[in-house]
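Peer 1: Give me a 3D structure for the following:
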Amino acid sequence: MVTYRSPREWKIMREAGRAVARTLAAVRDAAEPGVPLAELEAVAARTLKRMEARPSFLGYRPSWTSVPYPGTVCVSVNEVVVHGIPHAHITLEDGDVVSVDCGAEVGGYHGDAAITFVVGTADAGAERLLAATAQALDDAVAAARPGNRMGDVSHAVDRIARANGYGVLDGWGGHGIGTSMHEDPPVPNRGSAGRGLRLREGLTIAIEPMFHEGGEDATRVLDDGWSIVTADGSRAAHFEHTVAVTADGPRVLTLP
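Peer 2: Okay, the predicted model is just below:
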């Protein structure tokens, strides 16, 4: 069942979104060659505490896994597309493609966003991957307006992936968000324009394109029960914003 949010609720979600944005920026600033992922986790935990926000991910267990998530943020490196665990034994190296996904709860409402960046020196392939994934998010956000359909949002992502020959996560995408981290409706990263749920004011969704350099959509889950990696070992990128559908168009709730 889809729940439609009010401006009062968006105001609270904006506070959660601000905490998410501040945390993502702090983690990115701390990411350098030689830094263990556990240090990024510690930075995220301190930042959310300072913002008086609760981490949405810590202890979260959706239906598809039996393992509660053990971290404050997801840190996914290179072939890990999403849900990477910030293990102490993994250390960042120059050229690593790193995606950080953060959720925060303030006053009973959640915000969710993700960024991807390169540690140290970026090669041309990484720059192209990140630029395309970020463009897909921008285009999808622009399509999130009253009168459009969910397929218009999905198609905006799908079109960029196909134009660049990138794969997407099969069966994974964005979601509704509000008093729970994951709510209806699903927001697929593949779809046809003009199809699906009619968007109307009050709908609040997390849009999250996830592209990888391999052309196929095949992925697998690691033994940790969370990390989803590309089957062919290709590098991945992930960008995400929480977006409110308003009468004046899309409003991004997870900007800094």
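
Peer 1: contacts and neighbour counts: CA atoms only from here.
Peer 2: Will do.

Peer 1: Count residues in the vicinity of the residue lying closest to F57 once chain neighbours are set aside, would you?
Peer 2: Once flanking residues are discounted, F57 sits nearest to T72: 5.7 Å by CA to CA, 6 or more residues apart in numbering. Neighbours of T72 under the rule other CA atoms under 10 Å: 27.

Peer 1: one more to line up against the first:
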Amino acid sequence: MLKLGRNDACWCGSGKKYKNCHLAFDRKIENYGIMGDLVPEHYMIKTPAQIEGIRKAGEVNTKILDLVDSFIRPGISTEDINTLVHENTIKMGGIPAPLNFEGYPKSVCTSVNEVVCHGIPDPNRILKEGDIINVDVTTILDGYYGDASRMYCIGNVSPEAEKLVRVTKESVDLALKEARAWGHLGDIGAAISEYIYANGFTVVREIGGHGVGNDFHEEPWVSHIGERGTDMLLVPGMIFTIEPMVNAGRPDVVQDEEDGWTIYTEDGSLSAQWEYTVLITEEGPEVLTY
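Peer 2: I've put the predicted structure just below:
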């Protein structure tokens, strides 16, 4: 933790003296650390101004996903989804964060059926009855990031696919109940993995959630498998994604060697993912985009 004098300006940007602002808060975190908890550094805790900027980016991000809700259907291509996301993000004053990120070629990720994540939109990938698809949207607005994804069932899907999509969403909602100030990241992973495995599915281990807001990917890394009371302490001002990737078969995944991005289930089974960006507050979690 940053060491400040009692009469120094507080690190949060409030303009108040440290002793009148976050001194007691920091001491509480320090005491958890003394007791053996893994505690966040100041850079993982957003200031009020940053939270407001991230909240606005999240609002635009949610509007983009709402547009996808009304647009997606059998017969469209995943490239059509990319065009919709790109054009409307720009129209709303934002920037599609995935475009050109570390060479990624599109403005959104579209992951169909056995694709776990990072599926690249393609004019030749036409959605058909029975498909399931994850659409992952990240929006930059005034330098701040909002990040969320939703699953869609295209027409009538198999009972297994419907259950997979539903149970994955339910696991995120259960995890939200664990996203409490002064709890632990392990509480979130435990809630998700317990529910997923009880329903006969598996959780991808290699890929998790992440801090977000000032950048696309920040600390902490959020595992969706965990034990209660372990991993990093959750404190007000932390913002991160909860985004379990759930497989109908084994949890193992492979990466496409040609495009360098697309992640598939190793056994070809279906995969589903839902993603929320969450702010930890004293009153409970605030979902900033979903």
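
Peer 1: still on that earlier bit, what's the residue nearest to F57 of structure 1 aligned with over in structure 2?
Peer 2: In structure 2, the residue matched to T72 of structure 1 (TM-score structural alignment) is S107.

Peer 1: Using the three-state scheme, assign that match.
Peer 2: What DSSP: H, G, I helix; E, B strand; the rest coil gives for S107 of structure 2 is coil.

Peer 1: ok, it - contacts?
Peer 2: Residues in contact with S107 of structure 2 (CA atoms under 8 Å, 6 or more residues apart in numbering) are N82, V85, H86, P96, A97, P98, L99, V137.

Peer 1: gap between it and P285 of structure 2?
Peer 2: 28 Å (CA to CA, to the nearest Å).

Peer 1: ok, now S70 of structure 2?
Peer 2: The gap separating S70 of structure 2 from P285 of structure 2 is 28 Å, by CA to CA.

Peer 1: and if you look at H184 of structure 2?
Peer 2: Separation of H184 of structure 2 from P285 of structure 2 (CA to CA): 13 Å.

Peer 1: who's more crowded, these two?
Peer 2: Taking neighbours as other CA under 10 Å, H184 of structure 2 and P285 compare with H184 leading, 24 against 20.

Peer 1: Counterpart of the more buried one over in structure 1?
Peer 2: Correspondence of H184 of structure 2 to structure 1, assessed by TM-score structural alignment: R149.

Peer 1: shouldn't that match be in contact with A193?
Peer 2: Yes: using CA atoms under 8 Å, R149 of structure 1 is in contact with A193, at 7.4 Å.

Peer 1: just the helices in the stretch 101-250 of structure 2 please.
Peer 2: Assigned by DSSP state H, counting those that start in this stretch, the stretch 101-250 of structure 2 shows helices spanning 159-178, 185-198.

Peer 1: quick one: C109 of structure 2 and V116 touch, right?
Peer 2: No: applying CA under 8 Å, one finds C109 of structure 2 not in contact with V116, separated by 10.5 Å.

Peer 1: To which residue of structure 2 is V118 of structure 1 aligned?
Peer 2: Using TM-score structural alignment, V118 of structure 1 sits opposite C153 in structure 2.

Peer 1: ok, the residue nearest to that match when sequence neighbours are not counted - how many residues close by?
Peer 2: By the measure of CA to CA, 6+ apart, the closest residue to C153 of structure 2 outside its immediate chain neighbours is I132, 4.7 Å from it. Using other CA under 10 Å, I132 of structure 2 is surrounded by 27 other residues.

Peer 1: Kindly state which residue of structure 1 is aligned to I132 of structure 2.
Peer 2: Matched to structure 1 by TM-score structural alignment, I132 of structure 2 sits across from V97.

Peer 1: quick one: contacts for that match?
Peer 2: Shown in contact with V97 of structure 1 (CA under 8 Å, 6+ apart): V77, N78, T116, F117, V118, V119, A126, R235, A236, A237.

Peer 1: Name the nearest of those residues relative to G167 of structure 1.
Peer 2: Closest to G167 of structure 1 out of these is A236 (9.0 Å), distances taken as CA to CA.

Peer 1: how deep is T202 of structure 2 tucked in, by neighbour count?
Peer 2: Quick note: T202 of structure 2 (other CA under 10 Å) scores 22 neighbours.

Peer 1: Counterpart of it over in structure 1?
Peer 2: When structure 1 is aligned by TM-score structural alignment, T202 of structure 2 is paired with G167.
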